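Undergrad: All I have is the shape, not the residue letters:
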């Protein structure tokens, strides 16, 4: 399950709670003012829940934009720093925006066109065993054949684009399971012409249970704070 598919229902639940308490003015507190007077605590509770929602949003946003396990995934060094070159690496260069396709984002991209067999770029990195990883990259092409782009994870092909269509940059992804020490490889060729590659990333994707525990934790802390405040007021 993607991070986006999990986040949306959870935020919807938080919004529903806020609406429910707002409409019904739930939760009351008592205070002494010459006589016991019941006062509505709905407004305070709504503010508290809004704070909980905001804190959860910030935490989830930080998780969604998880760190890229790849070094120089966007080739912004202007070269292949961090990558290991392999296979048929002829006719493969890092080029600036002013040349060919231009970058998908940033100032540089890979301009590739090996003939007869694939060239490869690979990186090995440490990760959390058992974690779900999202592989992402952007590919542009002119529709010539034979051509292909492949994502390979620990020697197993997990995505193939063959041939590369005539298109501007399109994002292609694959989901894999981490082992603790893994290798990502992108293979590519375009015999009669050239294709473009840019903005590769490998990021950890929190499981659904992780999102749920995070939101419930924030909600629990918020409600505990509200209870403490109500107890303090009632004791006056």
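TA: Received the coordinates, thanks. Keep in mind it's a predicted model, so treat the numbers as computed, not measured.

Undergrad: For the rest of this, base every contact and every neighbour count on C-alpha atoms.
TA: OK.

Undergrad: how far is the lengthiest helix in the chain from where the chain is centred?
TA: If you go by DSSP state H, the chain has its longest helix at helix 208-234. What separates the centre of helix 208-234 from the centre of its chain is 27 Å, taken as CA atoms, centre = their mean, to the nearest Å.

Undergrad: repeat for stretch 30-39
TA: 50 Å.

Undergrad: do you know how far the spatially most central residue of the chain is from residue 107?
TA: Taking CA atoms, centre = their mean, the centroid of the chain lies closest to residue 64, which sits 4.1 Å from it. Separation of residue 64 from residue 107 (CA to CA, to the nearest Å) stands at 24 Å.

Undergrad: if we can go back for a sec, pretty sure the residue nearest to the centre of the chain sits against residue 205.
TA: Yes: applying CA atoms under 8 Å, one finds residue 64 in contact with residue 205, separated by 7.5 Å.

Undergrad: Give me the common contacts of the two.
TA: Contact criterion CA atoms under 8 Å, 6 or more residues apart in numbering; residues shared by residue 64 and residue 205: residue 3.

Undergrad: Would you mind naming the helix or strand containing the closest residue in space to residue 101 that isn't next to it in sequence?
TA: In this structure, residue 101 finds its nearest non-sequential neighbour in residue 196, 6.7 Å apart by CA to CA, 6 or more residues apart in numbering. In this assignment (DSSP states H and E), residue 196 forms part of strand 195-205.

Undergrad: Could I get the buried residue list for that strand?
TA: 195-205 (16 or more other CA atoms under 10 Å).

Undergrad: dropping in the other structure now:
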């Protein structure tokens, strides 16, 4: 039971520079309309740390992506924090893609765009061995922010694997046999 719980505490982070604390897009690949896409502190103060990604593509989408090494068939927790700038315009979108398939969004244009406070989103995705995480955005004429992007292996529920059950049951049977043997020895004495 202890080793089962210890696995949750030791989750390995797969996203590199998910909080943008290098002050730039190290480990990320930028494509599309990236002219107004940068790592900064304004107009959206970071969710945590010193930096956040400010996504400000106007007229067409920008994309930031990272290839992650995963285990095929493993379920992963994908989480991120997102915000629109308080003066954001109604034209824009935001989507998160896993292997070019939208797992969040696209969030359609609205006026005013929401959320205008940092909001956390949690999703689950399945690994294939090598997976591409992509953030797609556009926001005319202002920015939206993303920070603290994380992908970690999902911890299984509280149901032990068959080998764990076998070990647990053999321990119970062994303890029962030992108690039965002691009772028999005491009765004979």
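TA: Good, I have the coordinates. Treat the numbers as computed from the prediction; the structure is a model and nothing was measured.

Undergrad: Fetch the TM-score of the aligned pair.
TA: Once superposed, the chains reach a TM-score of 0.79 (TM-score structural alignment, normalised by the length of the second structure), with 177 aligned residues with a CA RMSD of 2.9 Å.

Undergrad: any chance you could map the helices in the first structure?
TA: Using DSSP H, helices in the first structure cover 3-24, 42-64, 208-234.

Undergrad: ranking those helices by burial, who's on top?
TA: helix 42-64 (a mean of 17; mean count of other CA atoms under 10 Å).

Undergrad: who's in contact with it?
TA: With contact meaning CA under 8 Å, 6+ apart, helix 42-64 of the first structure is reached by 3, 7, 11, 14, 18, 21-22, 25-28, 205-206, 211, 214-215, 218-219, 222-223, 226.

Undergrad: quick one: it to helix 3-24, angle?
TA: 180 degrees (axes from the mean of the first three to the mean of the last three CA atoms, to 10 degrees).

Undergrad: Can you find the partner of residue 152 of the second structure in the first structure?
TA: The equivalent of residue 152 of the second structure in the first structure is residue 203 (alignment by TM-score structural alignment).

Undergrad: residue contacts, that match?
TA: The neighbours of residue 203 of the first structure, taking CA under 8 Å, 6+ apart as the test, are 66-69, 133-135.

Undergrad: circling back: what's the closest of the helices of the first structure to residue 129 of the first structure?
TA: Proximity to residue 129 of the first structure (CA to CA) singles out helix 208-234 among the helices of the first structure, at 15.6 Å.

Undergrad: elements contacting that closest one?
TA: Packing contacts for helix 208-234 of the first structure, counted by 3 or more CA pairs under 8 Å, 6 or more residues apart in numbering; DSSP states H and E, involve helix 3-24, strand 28-32, helix 42-64.

Undergrad: distance of residue 111 of the first structure from residue 91 of the first structure?
TA: Using CA to CA, residue 111 of the first structure is found at 8 Å from residue 91 of the first structure.

Undergrad: If you count surrounding residues, which of those two has more?
TA: residue 111 (23 against 16; other CA atoms under 10 Å).

Undergrad: Now the aligned partner of residue 93 of the second structure in the first structure: closest residue in space that isn't a chain neighbour?
TA: For residue 93 of the second structure, the aligned residue in the first structure is residue 148 (criterion: TM-score structural alignment). Excluding its sequence neighbours, the residue lying closest to residue 148 of the first structure (CA to CA, 6+ apart) is residue 162, at 4.5 Å.

Undergrad: By how much does stretch 162-174 of the second structure deviate from the first structure on average?
TA: Superposing on the first structure and averaging over aligned pairs (mean CA distance after the TM-score superposition for the first structure), stretch 162-174 of the second structure comes out at 6.8 Å.

Undergrad: need the contact list for residue 94 of the first structure.
TA: Counting by CA under 8 Å, 6+ apart, residue 94 of the first structure touches 75, 78-80, 108-111.

Undergrad: Same list, the helices of the first structure, but as TSV with distance to residue 84 of the first structure please.
TA: Formatted as TSV, the helices of the first structure follow (distance: least, CA to CA, whole Å):
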stretch	distance to residue 84 of the first structure
helix 3-24	30
helix 42-64	28
helix 208-234	34
